[in-house]
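K.L.:
Structure for the following, please:
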Amino acid sequence: MIEDRPYTGLFVLDAGQGVAGPCCGMLLAATGAEVVKLEPPEGDWSRGLSVRKGPESVLHAAWNRGKQGLVLDLKDPAGRAAAQALAARADVLIESFRPGVAARLGLGPEDTGPDAICLSISGFGQTGPYAERPCTDAVAQAFGGLAALNQGADGIPHKTGPFVTDVMTGFAAFAAVQTALAARAQDRAAGRPPRRRVLDLSLLAGTAMLLASQIGEAALLGHSPGVPNVPAGCYQGSDGLWLMVTLVRDPDFVTLCRVLGLPPLAEDARFANFAARSTHAAELVPMVRDAFAGQPRDHWIAALQAARMMTTPVNSPVDWLADPHVVAVGAAPASVQGALGAVPFPAVPGQPQPRGAAPLLGEHTAEILSRLAPVPG
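P.N.:
Just a heads-up that it's a prediction; the model follows:
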């Protein structure tokens, strides 16, 4: 893959915390931009979560690789002045404060250059009745319907383990910034006057994008749609190990029944198509579950793959890292991250890979501030 880094020479001030904003900043750093990670004296809250060694955490390292570290106390006038000076020089400003806070701290759009890209990431957006509400990935998953659609066998809605809303919003933010940078380049090429671009992204919108088809279906039906491809799902073999099997066309059900030794089910009118199988899922799924329980998982995977069915073991992250295909394609290159050592992080799809470690708290503060000092003369 050709690793183009088209944003070399671009200066990004990343005042985001957590995952979404830093994810966008990391992707800009990977594509060549100089990204300064601005943190308060206590640090980004992500530094205190997940597996840690010394002063570093895996969660922080995952989304802040390739950046420079700067600490400023924005409650102090000198800190605000330095932040404002950096914002004035930024091609892209990223912030994830509550609406209105960035402007009070000298990090609002009005503090940037005339054609800067100003990205705000918040829970519910910069306007509207919920704009001031605090929000995290878990709150966004619950509010947006993702948790309700992720109901477990216990009948309880669950958030997904990974921060899927945060990551989705971070990638969406990166795409939005790229669009704005392309539009700015067109303006400059055409000699048009500079225009500041303000981008308002929210976890609300990020979650909704994940559920585009489900939200559309619910609007038409007046209720949440059922599972679209019953009896797809996870099943346990006789050895206690789990596999996933999915169906995308009605003939797949006939094949599944044949592999499981249940051909009469394929001729049962109750299970004639996806809609009928969804209606009668409570009758069908236990029979499928019992059939899978009759043989070890790998027996079923081999039989289903031989029949060209889509199936896979249910892997843990450790299983995934050790899988021969993952290893062969280099899907998780190791990245040396200070005290954490060499950490395998998934390759960024279709983009250059981040270079360098995430910064220690305030690691480059003196160097960055020295650039703001007036040149003697």
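
K.L.:
switch to C-alpha atoms for all contacts and neighbour counts from now on
P.N.:
OK.

K.L.:
Could you find the closest non-adjacent residue to the residue nearest the centre of the chain?
P.N.:
Closest to where the C-alpha atoms of the chain average out (Cα atoms, centre = their mean) is residue 167, at 1.4 Å. Nearest residue to residue 167, sequence neighbours excluded (Cα to Cα, 6 or more residues apart in numbering): residue 20, at 5.7 Å.

K.L.:
pretty sure the one you found is touching residue 164, no?
P.N.:
No - between residue 20 and residue 164 there is no contact under Cα atoms under 8 Å: 9.7 Å.

K.L.:
if you count what's nearby, which of the two comes out ahead?
P.N.:
Under the criterion of other Cα atoms under 10 Å, the comparison of residue 20 against residue 164 puts residue 20 first, with 30 against 19.

K.L.:
Next, the second sequence, to be compared with the first:
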Amino acid sequence: MTTSAPVRKAAAEVAARVAEAQLSALPADCAAEQVEADIDWSGPVAIPLPDESAVQAACGIMHVHGRAAGRPTRLGVDYASTVAGVLAAQGVLAGSIARERGVRLSAVRTSVAQAALLAVQQYLAVATSDDDWVESWEAGGRPPFRSRDGIRFEIETLYAEGWQLFWRALGAEPSAIGEGWWPFQQRFATASANLPSELHKTIAGVDYDVISAAAVSAGIHALPLREYPAHPVDVAACSLRILPGTAEVRPATSLARPLEGIVVVESTRRVQGPVAGHVLRMLGAEVIRIEPPGGDPMRGIPPMAGDCSARFRALNEGKRAVELDFKTDSGRRAVYELVAEADVFVHNWAPGKAEQLGLDAADLARCRPGLTYAWASGWEPLPWPEKPVGTDFLVQAHSGLGAAAYPEDEPSAPSLMTLTDILGGLVCAQGVLASLLRRVRTGNGSRVDSSLYSSAGVMPRPRHRPVWTELDRPLATGDGYLVLPRGVAPSSVAGPLGLRSSGNAAEIATRLREQPTATSISLLAEADVVATHVCTELRDLAADPRFDLALGRDEHVFPLTPWEFE
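P.N.:
Okay, the predicted model is just below:
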């Protein structure tokens, strides 16, 4: 372990703590101590954002997280701050790599608002694509399920056959089984899952041991939901093991971006893996994406942005695609040829697949000494003999995030916003950067292991579920919603709104419903209380000039790079 790089103690305290924790956990030869990180709340977003709740409100997190409930909902963990902390750590590592290559960078800036926009980038791309197709989603009916003996749990399958076999074994109506598959599989995309009530009723009439046996028989996965936020097993966000062989390190006297000249080969799918490559590309790396013959099927999933899926473009824009089948001898040879000229190889294949294909770290390091080999998995390093499929909502359920996502007076449940998919990709990229820093110093390559589960442990959270008052939640106004600063006293709010200074939360909520959002925000601002408008449509961000310096526009809207180096 090493001491951390300087992280300025700005207002974004949680983000600073996360950055310091990530940097201080790195091995000594990955120490990044000469680049200073600065994290503020708003960054280039021209809105006064005093805290995590304000960022979640303004930048769309409350909207996406709240889709399952049909109203904007505060996320119970400091997710945007956590993402900002990881971005800051990445910036420090990238700046340190540039310094070792001969470019004198000394500081990096990022913000919690930019982190939040990066976290909703897929949803933002869909909402702002130039396609006429409209994504449909409905509130209500969402998992988790509750068995007859009181066990609350999540299920997961990526295949319709397993879904059908499971529900048939439990005696569900065929019409409900068919109707439920579409919203269930689309919950990753829409952050909602309005399943037929018949499915919940079926589960409620069966004990969990019977349900678990039916899941095993159908080839799907059932996992109980932890009711306490604490991470059950503490693991490092990522691990780095030195690989045999060393590479020659060539200095670079001029770099437009810290990773310019670095080549990354990725074989990834869904969200976690592509996010890692996306971040490395934003830092200047050339990313070569391996796709199956005919291209990645996700390219054609609506809505379209130009001639490609908006959701796919959000995470894969700017990558160069190479089509090959690594299940064949010629395909594997092609992978070796690509890696021989690359610096990094990233994949998120299922456990054991790399060894089966002869494409594990030891295999590829032989053809490319100094290689960074990164595996972004679901559950590593948990020692379960048979791990369930590694997907976001199962990881949230087991890691305690599902308990932390909602307050104590609401049922615990994973957020249907893909929290660990995004954070897992960012943590993988952080590990890659640490490995590259090691390589430019020593010539050594590394194997980098991270997972959705390991990323969940990066998020600070209390041992018990959060307790909120009415004023801690988004408050309805005459034409929308607003949020108040965290911990604000009712007396500080009541007076500016024309109420008695002793006014309680219920009276404040009633007054806010009686007048427009802008009126209440203005009245409170005169008393130095910073209230924040809650975004309820992501496309509104694209039309808001206050986001002009944080968002780019093409056939869809996308977050600009979240770092500024100097």
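
K.L.:
rewinding a little: could you identify the residue of structure 2 that aligns with the residue nearest to residue 167 of structure 1?
P.N.:
With TM-score structural alignment as the criterion, residue 20 of structure 1 lines up with residue 272 in structure 2.

K.L.:
same thing with residue 307 of structure 1?
P.N.:
Using TM-score structural alignment, the equivalent of residue 307 of structure 1 in structure 2 is residue 527.

K.L.:
number of nearby residues for the closest residue to that match other than its chain neighbours?
P.N.:
Using Cα to Cα, 6+ apart and skipping residues adjacent in sequence, the residue nearest residue 527 of structure 2 is residue 496, 6.4 Å away. By other Cα under 10 Å, the residues close to residue 496 of structure 2 number 20.

K.L.:
In structure 1, what residue corresponds to residue 495 of structure 2?
P.N.:
Checking TM-score structural alignment: residue 495 of structure 2 goes with residue 258.

K.L.:
now residue 453 of structure 2
P.N.:
Using TM-score structural alignment, the equivalent of residue 453 of structure 2 in structure 1 is residue 204.

K.L.:
now residue 538 of structure 2
P.N.:
By TM-score structural alignment, residue 538 of structure 2 lines up with residue 317.

K.L.:
Over to residue 319 of structure 2?
P.N.:
Counting by TM-score structural alignment, residue 319 of structure 2 corresponds to residue 67 in structure 1.

K.L.:
same check, this time on residue 427 of structure 2
P.N.:
Structural correspondence for residue 427 of structure 2 with respect to structure 1 (TM-score structural alignment): residue 172.

K.L.:
go on, residue 471 of structure 2?
P.N.:
In structure 1, residue 471 of structure 2 lands on residue 231 (TM-score structural alignment).

K.L.:
Pull the contacting residues for residue 256 of structure 1.
P.N.:
Going by Cα atoms under 8 Å, 6 or more residues apart in numbering, residue 256 of structure 1 touches 304, 309.

K.L.:
Provide the secondary structure category for it.
P.N.:
Taking DSSP: H, G, I helix; E, B strand; the rest coil as the rule, one finds residue 256 of structure 1 in the helix state.

K.L.:
swap in residue 411 of structure 2?
P.N.:
Residue 411 of structure 2 is classified as coil under three-state DSSP.

K.L.:
Residue 119 of structure 1 too?
P.N.:
Once three-state DSSP is applied, residue 119 of structure 1 turns out strand.

K.L.:
Hmm, residue 91 and it touching each other?
P.N.:
No - with contact defined as Cα under 8 Å, residue 119 of structure 1 and residue 91 do not form a contacting pair (10.9 Å).

K.L.:
Those two - which one has more neighbours?
P.N.:
Per other Cα under 10 Å, whichever of residue 119 of structure 1 and residue 91 has more neighbours is residue 119, with 26 against 21.

K.L.:
any idea what the more buried one aligns with in structure 2?
P.N.:
With TM-score structural alignment as the criterion, residue 119 of structure 1 pairs with residue 374.
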